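Q: Sequence first, predicted model second:
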Amino acid sequence: MRSSPCPALLLATVLALAGCGAEPEAKAPEPRPVRTVLAANRAAGDAITLTGHVEAQNEATYGFRIGGRVIERLVNVGDRVKPGQVLARLDPQDEQNALRSAQAAVSAANANLSQTRNQYERQRQLLARGFTPRAQYEQAEQAFLNARAQVEDAEARLRIAQDRLGFTELKADSAGVVTERRAEPGEVVQAGQAIVQVARQDGRDGVFEVPAQLLAGLPGDPEIQVSLASDPAVVATGRVREIAPQADPVTRTFRVRVGLIDPPEALRLGTTVTGRVVVDSGPVIEIPASALTRVNDKPAVWVVDPQARTVALRNVEVLRFSPATVAVAGGLQPMEIVVTAGVQALHPGQAVRLLEAAR
């Protein structure tokens, strides 16, 4: 007889088979909560304020046209100078000696010219009467011409010696203010070496370092308000006079010189000023600065797909930025949803949950 299976054994077998079934499915990750903002176009005609300083429109660096030893420097930094005023002097002894030598050479040449002229006139008269050979006349004529050339040469050397003596005095050619001195009495200087620098009084500039993205938004001939940093009530208007053709290799900014129109006396050389101008770079999208991140060393933002509620990383073109906001000139379209908080913890294609309605 075959015995029937034990009920307890059957129950254990059923439970074991049930345990070998498929594992339960893993739960999908919860969408990450983020804060967002709705991108919208706005006018970019904002007032831009930059800090700069005042410089002279024209500066002249004066140096002697000859070398020598400086015996006097008659001006100091801050002194006002007039046209023709002597700024410094060289020791004139060598040039005075050269002048005396040139004067003596002129006297000797004139004496020789007088003697050869008399001989030439005498030979010419004798030749006309037939009392002297033509060869002797021609010899006297050649001596006379040589003597006259020597006088012209001596007189030219005299003028050079007089000029060189005048070069021992360094004179201003226009009115201005001394901004720098580069030599002291007793120094031996070379021709052309800088001795005194003078800011000419024919105008003043406000000088500013301007980022490249702001230059693109400047109108053709903007009017700029320049005010004293320590006293904003001191104001002058100006026009862009010069833009540097090459950016500074360190700051990557361009130096812009603004010619001041009738500047008040308080805007002295070297004072710190602020310049204010309204720039118009066309429509831009402004988003909170917290939305900005970087990818491939370029600015980027996270954009939300409104249907799938997932995020994607997109590069943008930044026009300008401040601690609070970023003006985007390209890369975003109006009505797109941009993540403004939680950007550091996102990855492409991640599902998100909006904490608040996009604005």
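A: Arrived safely.
Q: use CA for all of it now, contacts and neighbours both
A: Will do.
Q: Quick check: buried residues in the top strand by length along the chain?
A: If you go by DSSP state E, the chain has its longest strand at strand 231-243. Buried positions in strand 231-243, judged by neighbour count with 16 or more other CA atoms under 10 Å: 234-240, 243.
Q: Check stretch 316-334 too.
A: 316, 318-319, 326-329, 332.
Q: got the contact list for the residue nearest to residue 45 when sequence neighbours are not counted?
A: Computed as CA to CA, 6 or more residues apart in numbering, the closest residue to residue 45 that is not its neighbour in sequence is residue 280, at 4.4 Å. Residues in contact with residue 280, defined by CA atoms under 8 Å, 6 or more residues apart in numbering, are 43-46, 217-219.
Q: before we go on, here's another structure to hold up against the first:
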Amino acid sequence: MKLPSTLPASAVLGLMLLFLVGCQSDQQAAANGADVARPPAAVDVRTLVAKDIELKETSSGRVAAFREAEVRPQISGIIQKRLFEEGSTVKKGDVLYQVDPAPYQAALESAKAGLAVAQADLNSTRNKAERYRKLAAQLVVSKQDTEDTTAAWKLAEAQIQVAKAAIQSANINLGYTRITAPISGVISRSSVTEGALVSAQQTTALATIRQLSPVYVDIKRNALTAMKSSQQTAPEVLLTLEDGTAYPETGVLKSSESSVDEGTGMLNARALFENKDGLLLPGMFVRASLATETVRNALLVPQQGIQRTPNGGTSALVVNTENKVESREVVVTEAIADQWLVRSGLVAGDRVIYSGLQKVKVGDTVQPLEDGKPVDDGSKATGSGESDDDDAGNPASGQKQE
């Protein structure tokens, strides 16, 4: 039997439709199979744990001496001796320099001689005044002569006081030939040597003494933060040295200026530290940290978990109890290390996504991981890796950079 060489057009069209329907069914089945096989996206989460934290303000600072005094001559003369070792510790009253005392010793002897002359003149005028008073009673001398001798007597008495004052002044100047330490502390290099001529009017100090225990640390504070904490007890201050090591002693904030620095917008403040080991030297750069506020039941979120919204706010993606992604509007304030302090929008137990954000969107089902381990719901999470002892013990600390 011979088959027809051609098929009707309707038959060909029907075969093509059947073929297309079969292909579509296969593709749909493949797609459905892929959806069933694809697991939820894995995301890293941090389960929030409420704890008390202590906010800290940090600032750069400079060490300053507790007391600093320049050694200056109070008389003129030639330096005969320098009686201290440069860089050593001296005590108040120690003799540092000896100025040639000869001229001042001579001036003292002259003043003493002047007192002797004044004493002799006083004796003479007193005797004369007494004789004239007796003669005046006998009308032998005039009243004017009697008054003149009495006035001379009083003048001689005044000259005694002048002579005594001259002796005292000469004694003081003689004492100034021994230049002493005005305070206790470490003395600097000497600006003069033996044989140098010094004077009370010179502009250059002979040396400088600095008291180095305790010492001040001058810091700059945020003016608003300082005003908020001004009514509280003076906060303790911690120091970090230039090499990154912590200074062992704790300081106390002692004073703040009454005006804000117009150039920096900061408030200059001063803290006091013990310095028995001499680790702090004037001019040294340090980092100061002081507690400003204790936040009760604070929540800290990794900075990667906070996103900016189009309206300028901030938000976070949270995994709910059904492992679905939700978006929360949040308010964050201080940055503490690599975390944000959340003031509102989240609660303890929330699981915030901080890694894998680009793989998910609101409404997606995800597989939350915490510390690399799957987390079924918020009740099994331990939080940010902190121990229970930390939650129950002292407040955690957070630092704000200034």
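A: In hand now; what should we look at? Quick caveat, the model's predicted, so the values are computed rather than measured.
Q: what's the TM-score for these two chains?
A: Here the TM-score for the pair of chains, by TM-score structural alignment, normalised by the length of structure 1, is 0.60; 303 aligned residues with a CA RMSD of 5.2 Å.
Q: and which of the buried residues of stretch 316-334 of structure 1 is nearest residue 127 of structure 1?
A: Looking at the buried residues of stretch 316-334 of structure 1 and their distance to residue 127 of structure 1, the nearest is residue 319, at 96.2 Å (CA to CA).
Q: isn't the closest one right up against residue 325?
A: No - counting by CA atoms under 8 Å, residue 319 of structure 1 stays clear of residue 325, with 11.1 Å between them.
Q: contacts for stretch 185-192 of structure 2?
A: So stretch 185-192 of structure 2 is contacted by 86-91, 204-212 (CA under 8 Å, 6+ apart).
Q: nope, stretch 320-332 of structure 1 is what I was after
A: 39, 213-214, 283-290, 292, 314-319.
Q: Report the distance from it to the chain centre.
A: 26 Å (CA atoms, centre = their mean, to the nearest Å).
Q: coming back round to it: let's have the buried residues of strand 231-243 of structure 1 in CSV, adding distance to residue 298 of structure 1.
A: Putting the buried residues of strand 231-243 of structure 1 into CSV (distance: CA to CA, whole Å) gives the following:
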residue, distance to residue 298 of structure 1
234, 41
235, 39
236, 39
237, 38
238, 36
239, 34
240, 31
243, 27
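Q: Please say which position in structure 2 residue 135 of structure 1 maps to.
A: By TM-score structural alignment, residue 135 of structure 1 lines up with residue 144 in structure 2.
Q: Secondary structure of that match: a helix, I assume?
A: Yes - per DSSP: H, G, I helix; E, B strand; the rest coil, residue 144 of structure 2 lies within a helix segment.
Q: what about it, how many neighbours?
A: Look at residue 144 of structure 2: counted by other CA atoms under 10 Å, it has 10 neighbours.
Q: what's the spacing between it and residue 151 of structure 2?
A: According to CA to CA, to the nearest Å, residue 144 of structure 2 and residue 151 of structure 2 sit 11 Å apart.
Q: Then residue 255 of structure 2?
A: For residue 255 of structure 2 relative to residue 151 of structure 2 (CA to CA), the value is 61 Å.
Q: post-alignment, the top helix by length along structure 2 versus structure 1, mean distance?
A: For structure 2, the helix with the greatest residue count under DSSP state H is helix 102-137. For helix 102-137 of structure 2, the mean distance to aligned residues of structure 1 following superposition is 2.9 Å (mean CA distance after the TM-score superposition for structure 1).
Q: what packs against that helix?
A: Here helix 102-137 of structure 2 touches helix 143-175, going by 3 or more CA pairs under 8 Å, 6 or more residues apart in numbering; DSSP states H and E.
Q: what's the angle from the helix it packs on to helix 102-137?
A: Here the directions of helix 143-175 of structure 2 and helix 102-137 differ by 160 degrees (axes from the mean of the first three to the mean of the last three CA atoms, to 10 degrees).
Q: And helix 143-175 of structure 2, what's buried?
A: 146, 149-150, 152-153, 156-157, 159-160, 162-164, 166-167, 170-171, 173-175.
Q: immediately after that helix, which helix or strand?
A: strand 178-180 (DSSP states H and E).
Q: List of residues touching that next one?
A: For strand 178-180 of structure 2, the surrounding residues in contact (CA under 8 Å, 6+ apart) are 71-73, 92-99.
Q: Near residue 10 of structure 2, how many residues? Count them for me, please.
A: Neighbourhood size, residue 10 of structure 2 [other CA under 10 Å]: 8.
Q: For it, what is the corresponding residue in structure 1?
A: Looks like residue 10 of structure 2 stays unaligned there (TM-score structural alignment).
Q: can you tell me the helix or strand for residue 10 of structure 2?
A: helix 9-37.
Q: Quick check: next helix or strand after that helix?
A: strand 41-47.
Q: now for that following strand, which elements pack on it?
A: strand 351-355, strand 366-370.
Q: Next, the mean deviation of the following helix or strand past it compared to structure 1.
A: Counting by DSSP H and E, the next helix or strand C-terminal to strand 41-47 of structure 2 is strand 51-71. Strand 51-71 of structure 2, aligned to structure 1 and superposed, deviates on average by 4.8 Å (mean CA distance after the TM-score superposition for structure 1).
Q: name the helices or strands packed onto strand 51-71 of structure 2?
A: strand 207-222, strand 285-302, strand 396-401.
Q: what angle sits between it and strand 396-401?
A: Using the same axes, to 10 degrees: strand 51-71 of structure 2 against strand 396-401 is 50 degrees.
Q: now strand 51-71 of structure 2: how far from the chain's centre is it?
A: 3 Å.
Q: mind checking how far stretch 166-177 of structure 1 is from the chain centre?
A: With CA atoms, centre = their mean, you get 28 Å for stretch 166-177 of structure 1.
Q: again with stretch 254-274 of structure 1
A: 15 Å.
Q: what's the answer for stretch 17-29 of structure 2, then?
A: 76 Å.
Q: Stretch 192-203 of structure 1 too?
A: On CA atoms, centre = their mean, the centre of stretch 192-203 of structure 1 falls 19 Å from the chain's centre.
Q: Can you get me a residue count around residue 13 of structure 1?
A: Residue 13 of structure 1 has 10 nearby residues by other CA under 10 Å.
Q: Whichever strand or helix holds it corresponds to what range in structure 2?
A: Taking DSSP H and E as the criterion, residue 13 of structure 1 maps to helix 7-19. Using TM-score structural alignment, helix 7-19 of structure 1 corresponds to no residues of structure 2.
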